[in-house]
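A.B. asks: mind looking at a prediction? Sequence and model below.
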Amino acid sequence: MDTRYILAARRRARGAVRPVAVAIVAIVAALAAAAWLLIVRPYQQQMQLDTGGVPAVSAAKTPTEAVPANVQAMDVNQLLTEASKALKDQRLLAPAGNNAFEFYLRVLAKQPDNPVATSALRETFPYAATDAEQAVNSRDLNEAQREIDLLAKADPANYTLTILRSKLDAQRKLASQQQQQAQDQQKAAQLAAQKAAAEKQEAAKQAEQQQAQLAAEATKAKQQRAEQQQKAAAPEQAQPAAAAQAAVASAPTADAVLLKAANPNYPTAALRSGQSGWVVVGFTITPEGRTTDVHVVDAQPRHVFDRAAMEAVGRYRFKPAMRDGTAVASTKQQKIEFSTGR
C-alpha cells in the first residue's frame, strides 16, 4: 500500500476525531457546572447552615430589580434566565412576581418535566423555607403567608410547610392577643378617666353645698349678733323685744310640703329595651317653693334615667318650709321609680 495514502487517511481520521473530542469536553464542562450549581453548592450551603452559618442564598432578601415586563409571554429559556438572575441576587421568594421560585414554577407550568426547574426548586427549598421563617419571625404575616403558599406550590407534601404554618398561626394568635390586651387597656383607661371625672364633679357639688350651708350659718350668726347689739343699745325695749320674740317663737314651724309633682319622661332608648330602674335626686327648696341645685345622689342603673329624673324634679312646686313663721330654704331627697310595667 502506498505510504502517502496511509498518512492522508490518518490525517483525515484525526480531523474527524478532533470535533468529537471538543464536543465531549464541552458536555463534561456543562455537566460539571450544573453539578456545582445544583448539587455541590447547595450541599455546601446546607453544611454551613448546620454548623451555625448563614447560607449565601438566604442571607438577605435584596429585591433590587424591577419585575420583568411581559412575564406571561416569556418562553422556557427566558424564564430560566430570569430565575438564574434571581438566584444570583438572592431573590428566592421575594419580591412577589420577581423571584426564583415563581420563575421556576412558570417553567414547570409550560414544561412540567423540565429537569433544571425541578432540581432547582428541590435543592433551594430549604433556604427558601428559611426566608419564609424569617418573615414569620419578623411578624410580616401577610408576606410570610404568601411565601409559604409559594413553597407549597413547589413541594406541597414537604413537612417543613407544617412547621412554618404552625409558627405563622402562633404569631397570628400572639398578635391578636396583644391587640386585644391593648384594646382592653385603652378601655380600662377610658373607664378610669370617666370615673375620675364623675367623682370630681360629685366632689364639686358637695363642696358647693357645704359652702352654701356655711354661708347660711354665717348669715344666721350675723343676724343673731345684730339682735344682741340692738338689745344692748336699747335696754328699755327689752320687754317689747321679749314679747316680739315670744310671738315669733309661737309662730308656726313646718317642713316643706309638695304641692305639685311632675311625671318624668321615660327615656326612649330605655323604653324600647324594656329597661327599668330608679334615681334618688337631691335638691334645695327655695323660700318661694321652687327647686334648685337638683342633682343625682344615687341611681340604678347609672346615667340611664338621671336626666329624666332631674328634669321632673325641676318642675316640682312646694309650700316652703317655715321657721318661726318665716319661709326658709330647705333640702330634700326624692326617689323616682322607672318601670315599663312588664
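C.D. replies: Structure received. Numbers count the residues shown, from 1 in each chain.
A.B. asks: C-alpha only now, for contacts and for neighbours.
C.D. replies: OK.
A.B. asks: what about the host helix or strand of residue 132, distance to the chain center?
C.D. replies: For residue 132, the element it lies in under DSSP states H and E is helix 115-137. Here the centre of mass of C-alpha atoms in helix 115-137, compared against the chain's by Cα atoms, centre = their mean, to the nearest Å, lies 34 Å away.
A.B. asks: put this next to the previous one:
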Amino acid sequence: MDTRDVLHTRRHERGAIRPVVIAIIAVFVLLAVGAWFLIIKPHQELVMADAGGHPSTPVSTATRTLPPPPANVAAMDVNQLLAEARTAMNEQRYLAPAGNNAFEFYLRVLEKDPGNKVASDALRETFPFAATSAEQSINSRDFNEAQRQIDLLAKADPTNFTLTILRSKLDAQRKTLDKQQQDAADQQKAQQLAAQKAAAAKAAADQLAEQQKAQLAAEQPKAQPSRTAQHSSQPSSEAGNSAAAGAVGGDAGQTSDAVLLKAVGARYPATAMRERQEGWVLVSFTIDPNGRTSDIKVVDAQPRRVFDRAAIDAVQRYQFTPAKKDGVAVATVKQQKIEFKL
C-alpha cells in the first residue's frame, strides 16, 4: 500500500475520535449540572427550610423583645420541638436565651429521636454561626454566658476544634480582666499609701512646730527678769551716755539658752507605716558652739529600735542658735521627745 494512503487513513481515524471524546465530556458536565439542580440544591433548601432560614443572615441590631420560653418543653414531641427550633432560627436565637434557643431544641429532638437527620444537619451547618455568637459573648466579657454557650456547643459537636479556640479566648479574656482589676487595686493601694505618708509627714511637721512654740514660750519668762534687772540698774537722770555704755556691756556679757532655728520632720519608717505602728523616742544630744548637733543618743523609746534611726536622722539636721555664757557661745546638752503618730 502506498505510504500516502496509510497516513491519510490515520489522520481520518484521529479526526473521528475527537468528536466522541468531546461528546463524552459534555455528557459528564450535563450530568453534574443536573445532579446539582435536581438532587444537591433541593436537599440543601429542604435542610435550610427545616432550620428556619439561612443562618448567615445578619442579626438585626434593633432591640427586640424575646418571646417567653415554652411552658413545658419536656412534654413536647419531635415535631413541636422542630417547630420551636425553626422559630428560634428565624429569630437567630442560636444559643440564647437559655432554655429558648435553637440548639437546645435540636438537642432535645436528638434525645427523643437520635437519628433525626433534620436536627443533626441543622446543628452541623449552624455550628459556625453559633460559635460566632459565643465569641461575641466573650468579647463583651459576659463570661458566665459565654461558658454556658460553649458547653452547649460541646453537646452538639464535642470534637470540633472551634471549641478549643473559644475556650482559649475565654481563658485569655478572663486573665486580662483579672490583671486589669489587680492593677487597679494596686494603684488604689499605692494612692492610699502615698496619702498616708503625706498625712504622717504633715502631722510630724505640725508636731515639731508645736514643740518649737512651746519651747519659745518656756524661754520667754527666763529672759523677762534679766531685761527687768537691766532697766532698773540704769541711772535715773544723770549719765545718759554711761547708761548706754552699760547697756552695751550688758548685751556683750549676757547668758542665754540655745534656740532652735531649723527643725526637720522625722521620716516615718515604711515598715512601721505598713504595720500601723506608733511610738516615741527620747533623744539626748549636744548643741555645739556652732549651732550643730552631735553626740546624739537614744535615752528611751517605745517601742524599742523601731523609730530610733528616724529620730536620730532628724536631730542630726537640726540647727540652733548656740547657748551663750557671758556672751560666749558654749556647748550644751539637750533632750527632746519625738513622737510618731499616724
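C.D. replies: Cool, got the structure. Just so it is clear, the model here is predicted, and its values are computed rather than measured.
A.B. asks: quick check: TM-score for this pair?
C.D. replies: TM-score for the superposed chains, counting by TM-score structural alignment, normalised by the length of the first structure: 0.56, backed by 228 aligned residues with a Cα RMSD of 4.3 Å.
A.B. asks: coming back round to it: next secondary structure element downstream of the helix holding residue 132 of the first structure?
C.D. replies: Where DSSP H and E defines the elements, the next helix or strand beyond helix 115-137 of the first structure is helix 141-154.
A.B. asks: rewinding a little: now the helix holding residue 132 of the first structure: which residue numbers in the second structure?
C.D. replies: Following TM-score structural alignment, the partner segment of helix 115-137 of the first structure in the second structure covers residues 117-139.
A.B. asks: with the first structure overlaid, how far apart is the matching stretch on average?
C.D. replies: Mean deviation of stretch 117-139 of the second structure relative to the first structure after superposition (mean Cα distance after the TM-score superposition for the first structure): 0.6 Å.
A.B. asks: buried ones in that stretch, by neighbour count?
C.D. replies: If you call a residue buried by 16 or more other Cα atoms under 10 Å, then stretch 117-139 of the second structure has these buried ones: 118-123, 126-127, 129-131, 133-135, 137-138.
A.B. asks: again with stretch 310-328 of the first structure
C.D. replies: If you call a residue buried by 16+ other Cα under 10 Å, then stretch 310-328 of the first structure has these buried ones: 310, 312-314, 316-323, 327-328.
A.B. asks: end to end, how far does it reach?
C.D. replies: Taking Cα to Cα, to the nearest Å as the measure, stretch 310-328 of the first structure stretches 22 Å from start to finish.
A.B. asks: just give me how far it sits from the chain centre.
C.D. replies: 53 Å.
A.B. asks: do the same with stretch 111-128 of the second structure
C.D. replies: Centroid displacement of stretch 111-128 of the second structure relative to its chain, using Cα atoms, centre = their mean, is 43 Å.
A.B. asks: show me where the second structure has its helices.
C.D. replies: Taking DSSP state H as the test, the helices found in the second structure are 3-35, 41-51, 78-90, 102-112, 117-139, 143-156, 161-232, 240-252, 270-274, 308-316.
A.B. asks: so which of these is nearest residue 287 of the second structure?
C.D. replies: Closest to residue 287 of the second structure of the helices of the second structure is helix 308-316 (Cα to Cα; 10.3 Å).
A.B. asks: and the closest one, what other elements does it pack with?
C.D. replies: Here helix 308-316 of the second structure is seen to pack against strand 279-287, strand 293-302 when contacts are counted using 3 or more Cα pairs under 8 Å, 6 or more residues apart in numbering; DSSP states H and E.
A.B. asks: most tightly packed of the ones you listed?
C.D. replies: Between those, strand 279-287 has the highest mean count of neighbours, a mean of 20, where neighbours are mean count of other Cα atoms under 10 Å.
A.B. asks: helices and strands around that strand, which ones?
C.D. replies: With contacts defined as 3+ Cα pairs under 8 Å, 6+ apart, the packing partners of strand 279-287 of the second structure are strand 293-302, helix 308-316, strand 332-340.
A.B. asks: among these, which comes closest to residue 146 of the second structure?
C.D. replies: That would be strand 332-340 among these, by Cα to Cα, at 53.3 Å.
A.B. asks: other SSEs contacting that closest one?
C.D. replies: Based on contacts counted as 3+ Cα pairs under 8 Å, 6+ apart, the elements that strand 332-340 of the second structure packs against are strand 279-287.
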